[in-house]
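Peer 1: curious how this folds, go ahead:
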Amino acid sequence: MHAIARCCFMLAAFSIGSVLPVLGSDTVPGKVSNLKTTGVTSSAFGLSWTAPTSSIPFTSYVIFIIKEGKCAQASFLRCSQNSTTHANANCPYQIFAGVYDTCHGVMSYNITAKLTSYTDYVVAVAAAYETTAGENSTITVKTQIGIPAPPTNIRLTAQNQSAILVEWDIPLHNAGPTWYNVTVLGATNRMSSIFIAQREYKVEGWKSSSYEVTDLLSSWRYMVSITASTNVGTSDRTTSQYVSTLPSAPGVVKNIHMKFVPNQYLAARLSWECPTEKIRNGRITSFTIIYTGNVSMTMTAGSYYPEDPCTAPHTAYLPVIPDGQYTVKVWANAEFQGNKSTMIFVADRNKMSYTPSISNTTVSTADSNSLIVASATCGSTIAILSVVVIALVLTRPRGVLPEKQLYGSLG
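Peer 2: Predicted coordinates:
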């Protein structure tokens, strides 16, 4: 067979074309034997083979490393200073491996450059005389599992009030059977920029690129960090920007209670506290108070921008008629209307106190010194109080008890 045709035939199996230009020599070296791999790692492996035993001389060895059907590396071993290397080989990465004093018997060579982990390679080794290569021996080797590169470009999307979709770009190279460690970091407070790890999920598969995190707090800030792992090791960590879950209806206000203003029979003080931070579920901008009885009224307490800091109890003053029974409801307003806290207040002038019957809240008898004045104007409040006083004057008999005369004097 002509030397050019023979070289082309040798390399065609690896889809790299006519790699070795042949100058017309009819001296074709014999085939190497016992080609083996040794010391395979994630980034290198060794080769050993036995030199051709034919009487045809040879002056060098040529070693090709084939990855995904393309030449990835070519190495040339000289057997003497005077031999000609295949410097014009059509391979993008070429190595002159040095001069060997002898090229007979058992040979060895280590492949260490530009190898990737968990990758199939085809290795071809042939003896050559000047520019004519003999028949190649081939072997397939797979490098071992390596440590993966980290995922990149983490993206978070709030799905609803309690779920976030996490997406990321997978590493370009498959380093082996891979899983991702998705760590959820929650803000220490609802609007805090300090985050702590709360939980971790394991997502199997190198090609996995998304995961939905559920059971989160509403209107709360979260970040996600991700690493890629194999049984060899773990990549560096990649961390996202934060995103907030969607808002929902605030939880109930707490510690709601109501009592008479000292020395007054026509006003009662209602106090309450914000919902617990983890159930505010949004930006609280105001509170609504509805109370019904002898006097009925709807009031809006507070006007907060951007939101109520909820650092102190809130107080509103309500006009009442003694001896009346009132149902009082209070709720927080955010992006959505909150859940109602309800209590029953009996305006007992003799006890000067209250008898509450409350749902969805806890009663506290502690007085509050922090005043949040209701948005009802002073004039409208006076008008309501005047109506109450007039109603009392018109409906009470002339023979009133001393304490009842107080209402007449206010008119």
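Peer 1: please make it C-alpha for all contacts and neighbour counts, starting now.
Peer 2: OK.
Peer 1: just checking, residue 254 touches residue 272?
Peer 2: Yes. Counting by CA atoms under 8 Å, a contact exists between residue 254 and residue 272, whose distance comes to 6.0 Å.
Peer 1: the more surrounded of those two?
Peer 2: Of the pair residue 254 and residue 272, residue 272 is the one with more neighbours under other CA atoms under 10 Å, namely 24 against 21.
Peer 1: excluding chain neighbours, give the residue nearest to that one in space.
Peer 2: Counting by CA to CA, 6 or more residues apart in numbering, the nearest residue to residue 272 once its immediate chain neighbours are dropped is residue 256, at 4.2 Å.
Peer 1: what's the answer for residue 38, then?
Peer 2: The shortest distance from residue 38 to any residue other than its chain neighbours is 4.6 Å, reached at residue 46 (CA to CA, 6+ apart).
Peer 1: give me the neighbour count for the one you found.
Peer 2: Using other CA under 10 Å, the number of residues around residue 46 comes to 15.
Peer 1: which element is it on?
Peer 2: Using DSSP states H and E, residue 46 maps to strand 45-50.
Peer 1: could you look up the next helix or strand downstream of that strand?
Peer 2: Downstream of strand 45-50, the next assigned helix or strand under DSSP H and E is strand 60-67.
Peer 1: output the contacting helices and strands for that following strand.
Peer 2: Using 3 or more CA pairs under 8 Å, 6 or more residues apart in numbering; DSSP states H and E as the contact test, the elements touching strand 60-67 are strand 70-78, strand 120-129.
Peer 1: could I get those strands as CSV with mean neighbour count?
Peer 2: Shown next, in CSV, are the helices and strands packed on strand 60-67 (neighbours: other CA atoms under 10 Å):
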stretch, mean neighbour count
strand 70-78, 22
strand 120-129, 23
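Peer 1: include distance to residue 316 when you put those into TSV, please.
Peer 2: Output for these, formatted as TSV (distance: least, CA to CA, whole Å):
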stretch	distance to residue 316
strand 70-78	79
strand 120-129	76
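Peer 1: closest one to residue 167 among those strands?
Peer 2: Closest to residue 167 of the helices and strands packed on strand 60-67, according to CA to CA: strand 120-129, at 29.3 Å.
Peer 1: Proceed likewise with the subsequent sequence, for comparison:
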Amino acid sequence: MASIPTLFTTTSTLHRSNYPPPYTCVDSNSNSNPNQLQLLAKKSLESRASSLLQSCSSFSRLTQIQAHIIRNSLQQNHFLASRLVSSCFTLGCYSYASRIFGQLLSPDAFLFNAMIKGFASAGFHREVLHFYCMMLNYSYSFPSNFTFPLALKACSKLASIVEGRALHGHVLKLDHSSDIFIQTALVDLYGSCCEAQDARKVFDRMTKRDVVAWNAMVSAYVRSDSILLAEEMFEKMPVRNVNSWTTMIGGLLDLGDSRRALTTFHRMQLHGVKADNMAIVTILSAIADLGCLSSGKWVHKYIERNVIQIDVFVGTALIDMYSKSGSIKDAKLVFHAMRSKNTSCYNAMIFGLAVHGLGEEAIRVFEELRGSRMEIDDVTMIAVLTACSHSGLVEKA
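Peer 2: Next comes the predicted model:
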């Protein structure tokens, strides 16, 4: 276990020494015996600063509150420091959160968890592991049942099986192996790294299992291409939610069995489970593969009946489905009705127009994308060149 911190320190680009200090440290404990009035005054200042941080909505306001904290020698107050770094993450000021943390003389587990949670929410998984490693180096700060799920999720997202196994060792050493959230995170970790057998070992040792744990195990089998074992596990589930069904539908889709994916979606309807956006996107992909326009129209009506928001993901899936099912008219109606679009949405529309031989229209959509100042990626260029190819627009190409 002693070698574990070395494994993590190499994964991070943020180090405390890399940042200039946002302020000069003042030890708030310099007055060893403050009288009762001083204690009450300090508590009042702490409460005021905490209240201001809760309503903070801009970086400039944050720095003003921080200055107020420094003037009153409260910068080493762990409660206020945790509120400060949490506000930084809320405002997207990730580096500044690290700078504030770097000035703390003795950060405790609560502060480390605030940093780990902040970076996990922002999707900076390497930084999560970096701060977890730093936490191990402080003898008075130990990972808790709050820390491990976040750190294990970071390993899952990075598919870092070596670091994940090391974390599993820490879980056992610190006697957190019976925590359902940690166990579920371990199942997800091994599943993400296509280690379904190890995921099953953790799953079988769980004394309590909720639907999230069952979903993680089904997903582990799906990711390992063990679709039969996934189906067996799925059928054994005492309770299924929309994520359970979506995982199974997605697994069948990845296997290339779009027809069974569509059948499973219909089974979900019979069980009275309402589809969410992710389920809709998944089943529309299956229908697009089948080119089944009638099923696609039924799903579109289902979206309207259940007031499911047509966001950029659902909208793109609808455009792709209609284009591949032979109804470019419906694809265009969806495209023009969308209130917000992203590059993927434009790409789907350009491809749809291209395969239907509508090269000029495809180029007009491409020009609209250019005018929107959104990013044009390699998929966009392939789509527009395909449009030129199918319509004989050599000079445009």
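Peer 1: TM-score for these two?
Peer 2: Here the TM-score of the superposed chains, computed with TM-score structural alignment, normalised by the length of the second structure as the reference length, equals 0.21; 133 aligned residues with a CA RMSD of 6.7 Å.
Peer 1: quick one on the thing from earlier: the residue nearest to residue 272 of the first structure contacts residue 289, correct?
Peer 2: No. Proximity of residue 256 of the first structure to residue 289 does not meet the contact threshold set by CA under 8 Å, at 11.4 Å.
Peer 1: the more surrounded of those two?
Peer 2: Higher neighbour count among residue 256 of the first structure and residue 289: residue 256, with 28 against 21, using other CA under 10 Å.
Peer 1: mind checking what secondary structure that one has?
Peer 2: When states are read from DSSP: H, G, I helix; E, B strand; the rest coil, the local structure at residue 256 of the first structure comes out as strand.
Peer 1: on the three-state scheme, the nearest residue to residue 89 of the second structure once chain neighbours are set aside is what?
Peer 2: With sequence-adjacent residues excluded and distances taken as CA to CA, 6+ apart, residue 89 of the second structure is closest to residue 118, at 5.6 Å. The local conformation at residue 118 of the second structure, judged by three-state DSSP, is helix.
Peer 1: and residue 118 of the second structure, how many neighbours?
Peer 2: With neighbours defined by other CA under 10 Å, the count for residue 118 of the second structure comes to 23.
Peer 1: quick check: it vs residue 127 of the second structure, distance?
Peer 2: The gap separating residue 118 of the second structure from residue 127 of the second structure is 10 Å, by CA to CA, to the nearest Å.
Peer 1: next, count neighbours for the closest residue in space to residue 204 of the first structure that isn't next to it in sequence.
Peer 2: Ranked by CA to CA, 6+ apart and with sequence neighbours excluded, the top spatial neighbour of residue 204 of the first structure is residue 179, at 4.3 Å. If you count neighbours by other CA under 10 Å, residue 179 of the first structure ends up with 20.
Peer 1: my guess is residue 179 of the first structure meets residue 210, correct?
Peer 2: No. Counting by CA under 8 Å, residue 179 of the first structure sits too far from residue 210 to count as a contact (11.9 Å).
Peer 1: ok, residue 298 of the first structure - contacts?
Peer 2: The neighbourhood of residue 298 of the first structure, defined by CA atoms under 8 Å, 6 or more residues apart in numbering, consists of 288, 289, 290, 291.
Peer 1: hmm, I was thinking of residue 245 of the second structure
Peer 2: Contact analysis of residue 245 of the second structure by CA under 8 Å, 6+ apart lists 264, 265, 268, 279.
Peer 1: again, but for residue 163 of the second structure
Peer 2: Residues 4, 7, 8, 155 are the ones in contact with residue 163 of the second structure under the rule CA under 8 Å, 6+ apart.
Peer 1: which of those residues count as buried?
Peer 2: Buried members of the contacts of residue 163 of the second structure, scored by 16 or more other CA atoms under 10 Å, are 4, 8, 155.
Peer 1: what helix or strand is the second one located in?
Peer 2: Here residue 8 of the second structure, judged by DSSP H and E, is contained in helix 4-9.
Peer 1: and residue 3 of the first structure, how close does it get to residue 129 of the first structure?
Peer 2: Here the distance between residue 3 of the first structure and residue 129 of the first structure works out to 11 Å (CA to CA).
Peer 1: should've said residue 50 of the first structure
Peer 2: When CA to CA is the yardstick, residue 50 of the first structure and residue 129 of the first structure sit 17 Å from each other.
Peer 1: likewise residue 35 of the first structure?
Peer 2: When distance is defined by CA to CA, residue 35 of the first structure is 19 Å away from residue 129 of the first structure.
Peer 1: elements contacting whichever strand or helix holds residue 53 of the second structure?
Peer 2: With elements taken from DSSP H and E, the one containing residue 53 of the second structure is helix 36-54. With contacts taken as 3+ CA pairs under 8 Å, 6+ apart, helix 36-54 of the second structure sits against helix 59-71, helix 78-90.
Peer 1: and those as JSON lines, adding mean neighbour count and distance to residue 328 of the second structure?
Peer 2: Output for those, formatted as JSON lines (neighbours: other CA atoms under 10 Å; distance: least, CA to CA, whole Å):
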{"stretch": "helix 59-71", "mean neighbour count": "16", "distance to residue 328 of the second structure": "47"}
{"stretch": "helix 78-90", "mean neighbour count": "21", "distance to residue 328 of the second structure": "42"}
